[in-house]
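Peer 1: model this:
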Amino acid sequence: MRDVLFIPFYDGIELVVAADGSAAIGEKEKDVVHAPYDVVSYFAARVAFMEVLSVGAKPHAVVLQNFVHDEAWETLCNGIRRTCQELHIDIPVIGSSETNFPTLQSAVGITVVGTVQTERKRVGITPKDAKFAVIGEPLVGDEVLKRKERMLSLSLFQALLRQTYVYEIVPVGSKGIYYELQQLLQDNGLSSFSCSCSLPLFASSGPATSVLISYDPHMEEEIKKMVKDLFFSIELRL
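Peer 2: Model (predicted):
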């Protein structure tokens, strides 16, 4: 199953909920990866938004859980707003901060809530003759900041969403390409005996620095023109 929760709402409309979190990343002394808090929230929001948008949903609100300290709230919100600006989305942010107890490491959770028409969900719509590829490279931790040119940008992500010949888009998370591929195949009643890709199949893709796509084989060259050297084909034996 996708990392998205679908809840029947009314008249063919479903609520869509996706979340992401980070821990030990921030400005505290004991954090494993040191980064400004607006950067931390930007990447956490990026994941949650990508999950919601990739299934065809429209985001309506962001929920922020701030376990850093109360003073970090506005900075964290700035990171979320940056994500919204890049996606050309304007929605409210609500949430809460831990104010009772100090924490030794940073922790942030972000949830995005949206809606989608059931008939327009981009889930389980990949035909048997589709091909598969990864766009962007799996990066995690310091790699995300040091090699950001190898990461799928949000503008490119949105460009892929607009293409009718791209059937499904799945943000790749910490479990890696192979895991997301198996979930995508399962959602479409498909299975493979083997698969190969020039990228590491089991490496974490951190804050969705790459996505898995299924697409019309006849349009492969168009996709390559769009994403350039961020295209990595997946060869399957179905």
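Peer 1: alpha carbons only for contacts and neighbour counts from here, please
Peer 2: OK.
Peer 1: any idea which residue sits dead centre in this protein?
Peer 2: Centroid-nearest residue in the chain, with Cα atoms, centre = their mean: Val47, separated by 3.5 Å.
Peer 1: on contacts alone, who are the packing partners of the helix or strand hosting that residue?
Peer 2: Element membership of Val47 [criterion: DSSP states H and E] is helix 37-54. With contacts taken as 3 or more Cα pairs under 8 Å, 6 or more residues apart in numbering; DSSP states H and E, helix 37-54 sits against strand 13-23, strand 25-26, strand 58-66, helix 73-87, strand 107-117, strand 166-171.
Peer 1: Apart from its chain neighbours, what residue comes closest to Gly206?
Peer 2: Distances taken as Cα to Cα, 6 or more residues apart in numbering place Val140 nearest to Gly206, at 4.4 Å, with adjacent residues excluded.
Peer 1: Would you do the same for the sequence below? I want to compare the two.
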Amino acid sequence: MRHELRLGEWIVTSDNSGGIGEKPLDFVKAPDKVTAKFAARVALLEQWAAQSEPEAVLLHNFSGEAQWNRYVEGIEELLFEAGIKNIQLTGSSETNVETLQSAIGVTMLGKRQREENSEPLKWFVYGMPLVGKDVLEKKEQLADIKKINEARLNRLVERLWPVGSKGIAKEAELLFGKQITPVADVDVHASAGPSTCVLIGVREENTEALKGHFGIHIYPLHH
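Peer 2: Just a heads-up that it's a prediction; the model follows:
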């Protein structure tokens, strides 16, 4: 279990973003489409971490009516890249008060499809921890959402754990209940922002296939 809410067969996950967008007082300047795409990315990875497949998306738009279509475009682009179809999307916009900074929230609702694998797994870090402008300028270091989904559906990856602002070391401690050995070439204490990297658990016999599937930015994790 990570940060999801379980309501019977339903899994609810969410993420939000503030001060990131196209408004003059935003701290990080980024296209609104990209802001929504990365907020949805976190909620989607949380769904997969709970062994759930999303069925609906709720968009909470505090930025204004003009931003709605751009936010929707970003979310739809993420779902397309992940290979996910037939997702319902709705939500609401703040239109009574004009805000000075961008702010959105994305909630996903899905249904759990399988139980977590309880057998011993080999764990890896996929992707690099990035935050702020680096997310936009170093896209080649991001964990590829399509490759992750393919690996899940093919059972190449048994478990998934997104990494956020607390960094790899903290998330690994939550996952394993103990500290990890430092990972070569990766700052395990750096923020991974909108889950630019993930922890993935695989069966030992699949470790070589894992490296072939993901290619670069895949690092063994020892705990």
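Peer 1: TM-score for the pair, please.
Peer 2: Once superposed, chain against chain, the TM-score is 0.93 (TM-score structural alignment, normalised by the length of structure 2); 221 aligned residues with a Cα RMSD of 1.6 Å.
Peer 1: Which residue numbers in structure 2 does the helix holding Val47 of structure 1 align to?
Peer 2: Counting by TM-score structural alignment, helix 37-54 of structure 1 pairs with residues 32-49 of structure 2.
Peer 1: what's the mean deviation for that stretch versus structure 1?
Peer 2: Compared with structure 1 after fitting, stretch 32-49 of structure 2 deviates on average by 1.2 Å (mean Cα distance after the TM-score superposition for structure 1).
Peer 1: which residue of structure 2 sits farthest from its center?
Peer 2: Asn96 (31.0 Å).
Peer 1: Make sure Gly32 of structure 1 is actually in contact with Ala24.
Peer 2: Quick fix: residue 32 of structure 1 reads Val, not Gly. Yes: using Cα atoms under 8 Å, Val32 of structure 1 makes contact with Ala24 at a distance of 5.3 Å.
Peer 1: picking that back up, now which residue in structure 1 aligns to the residue farthest from the centre of structure 2?
Peer 2: Asn96 of structure 2 maps onto Asn100 in structure 1, with residues paired by TM-score structural alignment.
Peer 1: what does Lys138 of structure 2 give?
Peer 2: Structural alignment places Lys138 of structure 2 opposite Arg147 in structure 1 (criterion: TM-score structural alignment).
Peer 1: Its match: what's it in contact with?
Peer 2: Applying Cα atoms under 8 Å, 6 or more residues apart in numbering, we find Arg147 of structure 1 in contact with Leu139.
Peer 1: can you list contacts of stretch 5-23 of structure 2?
Peer 2: With Cα under 8 Å, 6+ apart as the test, stretch 5-23 of structure 2 has contacts from 3-4, 25-32, 35, 39-40, 42-44, 46-47, 50, 52, 100-112.
Peer 1: Buried residues, it. List them.
Peer 2: Neighbour counts over stretch 5-23 of structure 2 (16 or more other Cα atoms under 10 Å) mark 6, 10-23 as buried.
Peer 1: what do we get in structure 1 for Arg70 of structure 2?
Peer 2: Match for Arg70 of structure 2 (TM-score structural alignment): Thr75.
Peer 1: Could you check what's spatially nearest to that match, not counting adjacent residues?
Peer 2: Asp38 (5.3 Å).
Peer 1: how many neighbours does that neighbour have?
Peer 2: The number of residues packed near Asp38 of structure 1 is 21, by other Cα atoms under 10 Å.
Peer 1: Which residues are in contact with it?
Peer 2: Asp38 of structure 1 neighbours (Cα under 8 Å, 6+ apart): 75-80.
Peer 1: Name the member of the residues you listed with the most neighbours.
Peer 2: Neighbour counts for the contacts of Asp38 of structure 1, by other Cα under 10 Å, peak at Ile80, which reaches 25 neighbours.
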